[in-house]
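*Asks:* the following block contains a protein sequence and its predicted model.
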Amino acid sequence: MTNQKTLASLAVLVQSGKFDPVKLAEETFHRIEAHPDQSIFVGLTRERALKEAQGAANRLKAGRSLGLLDGLPVAWKDLFDLAGSVTTAGSIVFKDNAPAAADAPVVGALAAAGMISIGRTNMSEFAFSGLGINPHHGTPRNPASPDIDRIPGGSSSGSAAAVAAGLVPLAIGTDTGGSVRIPAAMTGIVGYKATRGRYAMKGVFPLAESLDSLGPLCHTVQDAVWADAAMHSLTAPVIRRSELADLALVIPETIVFDEAEPEVVAAFEAAIKRLQAAGVRVRRAPFPSFAAVFDLMARHGALVTAEAYALHRERLAGPEATRIDPRVVTRTRLGEKITLSDYIALLDARDQLIHETVESLGPGELIAHPTLPHVAPPIAPLLSDDELFFKVNAKTLRNTLIGNFLDFCGISIPCGTGAAGMPVGLLLSAPHHQDDRLLAAALAAEATIRGEA
């Protein structure tokens, strides 16, 4: 069996003819079915995958490869429409819905690149939690914690776990408040949140459309670059690796280090020292706009809550509410208290804060801080204590939701370990639509951030 790891390593085997795409797909299903954690996937698309794999095999034998991703597996968070499969958004409420009539465009884009859709991954119900807990399908265990069952992070919990466990080299998630970057940091992989709108959102079940974005979970920045290109229908990546000596970072002194675990701060600071030693310019500065995001939420409510309530209000008012995770119901119903004037005030203030933040950055600067203030906590206490659940959920989402509100793109890269040897992530962020620059910098900095350079 192959040691399924990065897209790049698999591509070498497949493109050279040393490994057949059909064999790779069959091996992938065997890994998934034999894995001790059966809560990572909520559905497999075996018939589709084997048909796609056979098509890839035929192309490769005929010398007509579609490119680097042809014949490689991908898994999808259970928010993406896959033709012939029911999109349930992690909820039993939708389990009897009709199958999707067509692929979401982003699914179609990876299929056009030759990728093999393996199935649907588990998630927080309706994507409304940063912890990844799901009472209907079970909560995927964090593969980075072999001894204690810890959360994988959410809401793209199954997507992160599938990659971290070596079941697939790539999974696609969504990120409304951190749902790609959080599970990536907790499981020790790379998670890239693209600028909102970089990829087509049609056929992706929403949470809050003014905040929703998509992105890949994978093992390396290089893999994220390959996936990104295919997701917006480029035939090959166009991103060039930056030079480390040309990079400049600013570390916020506001919010992101509050109540952070000492081990997390130590791992982050060690990575920053390595970057400085390699020639990266680093400064530290207060970010009043970060504090303003939370002041706004305290006054007017959260934008995500307002939009989630608008989406689900009829569902919450009917009998379906009894079939939804009570914690999701509780959080969503908070949106009922947010008035139209509150919502407009949030949108107006958001535009101003985005402008102020971008103006505060020096030429070419990226923002760097710990992805999370803590490592992945154990699952059991969160299941038994709702007060603890909400407290930990709020803290987990805190650092990353700033980027969603301010319309950043961001990428979480493993930078070391914290308490109990659990992974710590370093988050690099850039203003909206500066994704190519962010990814170019991440390519250059990844080895140093990981301590491998």
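*Replies:* Sure thing, it's come through. Residues are numbered from 1 along each chain as shown.
*Asks:* every contact and neighbour count from this point should use C-alpha atoms.
*Replies:* Noted.
*Asks:* list the residues that contact the most centrally placed residue in the chain.
*Replies:* The chain has residue 180 as the residue nearest its centroid, 1.3 Å off, counting by Cα atoms, centre = their mean. With contacts taken as Cα atoms under 8 Å, 6 or more residues apart in numbering, residue 180 has the following neighbours: 154-156, 160, 173-174, 191-193, 214-217.
*Asks:* go again using 10 Å as the cut-off
*Replies:* With contact taken as Cα atoms under 10 Å, 6 or more residues apart in numbering, residue 180 is in contact with 130, 153-157, 159-160, 172-174, 190-194, 213-217, 400, 410-412.
*Asks:* cool, residue 16 as well?
*Replies:* Contact criterion Cα under 10 Å, 6+ apart gives 10, 60 as the residues in contact with residue 16.
*Asks:* put this next to the first one:
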Amino acid sequence: MTTEPRSIAQLSVLLQSGALDPVALAEETLAAIRSHPDAAIFTVLLEERAKAEAEAARRRLREGRSRGVLDGVPIAWKDLFDIAGLPTTAGSRVLKDAAPAGRDAAVVQALAGAGMVSVGRVNMSEFAFSGLGINPHYGTPRNPASPAGEHRIPGGSSSGSGVAVAAGLVPVSIGTDTGGSVRIPAAFNGIVGYKATRGRYAMDGVFPLAKSLDSLGPLCRTVQDAVWIDAAMRGQAAAGPLPRLSPADLSFVIPETVFFDGAEPEVAAAFEASVERLARAGARIRRQAFPEFSAVFDVMARHGALVTAEAFALHRARITGPAAAEMDPRVVKRTLLGEKIALSDYLETLAARERLTAAFEARLGTQDILISPTLPHVAPAVQPLLDDEDLFFQTNGKTLRNTLVGNFLDWCGVSLPCGTGADGMPVGFLLSRPKDSDERVLAAAAAVDGWLR
């Protein structure tokens, strides 16, 4: 059984009108997941919960008590969010026997309160510590855009989230983003990924990677879908209307520093074609150097990465004990680098982060939106990365490069599909702004989306 990819908005119209029954939709969704040839996308199906939530949505809709546009819509969760009664395994075998969560994570509760139907948990990079999405324990989901006979990476760490939406199994999946883990799989799989400002949502019940960087967001099919999910995750009964903007209302800045270094020609061409379309539509666009971006990597080279220091502190007992033998050795190797980061280095990095964030915000115009390729390359094949550890780490670093700048400097951002690169693989177009500019970035993304493809 296969499903035609549908957005939240498309499903909502059918559900609210009575043309589609929530129980039938939940059953169709679960059947599609069970019959899908890629068994590595979902790690757990929540069949009993999904049916109960769908039946409750059916009663509400029939009785005229709809909870809003999300009522009865299926959703999947990255395996970092607590689901009551289940251990939160974070893509790892070492947590499979952990105590079950006593209650849902706060954002799971919030979306359940909006009437959404949780159908399952999806795969991820172990402990969220890779941008590639490869998982040796639960399998690596196949990017649905892969050429016939090939297995391209899904992107990570929210690998299952990106593939579940791109494959049409669910209209939305919630991921986390510490160095790009929402925007990367969105770009690789040709869907929308919204990384919200860090702290925009309650983090209770979310398994951390690096709390100074962790943020959340939806992977979905449209910007409007992301807006609705964002409102519900913040406990709002309904989303406020976005400003109605056109490209002519917007001012964009293309960074000349870091973001295009080593970019595949086809990626750069797809991005520039989108820029040209926006310019023809009246958008104001300029190019500018941002020395702060290079400085981010200088700080990391001198003092170590924040994510590595915090991941080591979190996982020290695991990676220095017997549990390490059950973990992905690449995750262990990368995490162990944090052992060499002294407290003085960590504090220096935090101080540099404040300075560079302030300097960037002063350089960027008050209304300007940074636009860039989400990633410098399209999704590569899985097998060469498994065969060559050096290639794995090199590719992981390049994959994370553009997006991690936004985490370090505390941005929010939206990745949109903007055509294809080599071998017909999707290319992402990233819109970014400093923290707490979420409404501005979402409105801009909605205004330009139709001009990018």
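*Replies:* The structure has been received and is ready for your questions. None of the values given here were measured: they were computed from a predicted structure.
*Asks:* follow-up on the earlier one: distance of the residue nearest to the centre of the first structure from residue 351 of the first structure?
*Replies:* In this view, residue 180 of the first structure and residue 351 of the first structure are 24 Å apart by Cα to Cα, to the nearest Å.
*Asks:* now residue 317 of the first structure
*Replies:* In this structure, residue 317 of the first structure and residue 351 of the first structure are 33 Å apart, going by Cα to Cα.
*Asks:* residue in the first structure paired with residue 205 of the second structure?
*Replies:* In the superposition onto the first structure, residue 205 of the second structure corresponds to residue 203 when matched by TM-score structural alignment.
*Asks:* swap in residue 290 of the second structure?
*Replies:* When the two structures are superposed using TM-score structural alignment, residue 290 of the second structure falls opposite residue 287 in the first structure.
*Asks:* one step back: in strands, which of the contacts of residue 180 of the first structure fall?
*Replies:* Within those, residues falling in strands by DSSP state E are 172-174, 190-193, 213-217, 410-412.
*Asks:* what's the farthest-apart pair in these?
*Replies:* In terms of Cα to Cα, those reach their longest pairwise distance at 190 and 213, which sit 16.1 Å apart.
*Asks:* looks like residue 73 of the first structure contacts residue 24 (just checking).
*Replies:* Yes: checked against Cα atoms under 10 Å, the pair residue 73 of the first structure and residue 24 is within contact range at 8.0 Å.
*Asks:* more neighbours, the two?
*Replies:* Of the pair residue 73 of the first structure and residue 24, residue 73 is the one with more neighbours under other Cα atoms under 10 Å, namely 27 against 22.
*Asks:* quickly note the distance from the residue nearest to that one when sequence neighbours are not counted to residue 349 of the first structure.
*Replies:* Beyond its immediate neighbours in the sequence, the residue positioned closest to residue 73 of the first structure (Cα to Cα, 6 or more residues apart in numbering) is residue 116, lying 4.6 Å away. Remark: distance between residue 116 of the first structure and residue 349 of the first structure (Cα to Cα) = 43 Å.
*Asks:* the more surrounded of these two?
*Replies:* In this view residue 116 of the first structure and residue 349 are compared by other Cα under 10 Å, and residue 116 has more residues nearby, 31 against 15.
*Asks:* tell me where the stretch 51-200 of the second structure has helices.
*Replies:* 106-113, 159-166, 183-189 (DSSP state H, counting those that start in this stretch).
*Asks:* what lines up with residue 367 of the first structure in the second structure?
*Replies:* Residue 367 of the first structure is assigned residue 370 in the second structure as its aligned equivalent, the criterion being TM-score structural alignment.
*Asks:* what helix or strand is that match on?
*Replies:* In this structure, residue 370 of the second structure is located in strand 369-373 according to DSSP states H and E.
*Asks:* and that strand against the first structure, how far off on average?
*Replies:* On superposition with the first structure, the mean distance recorded for strand 369-373 of the second structure (mean Cα distance after the TM-score superposition for the first structure) is 0.4 Å.
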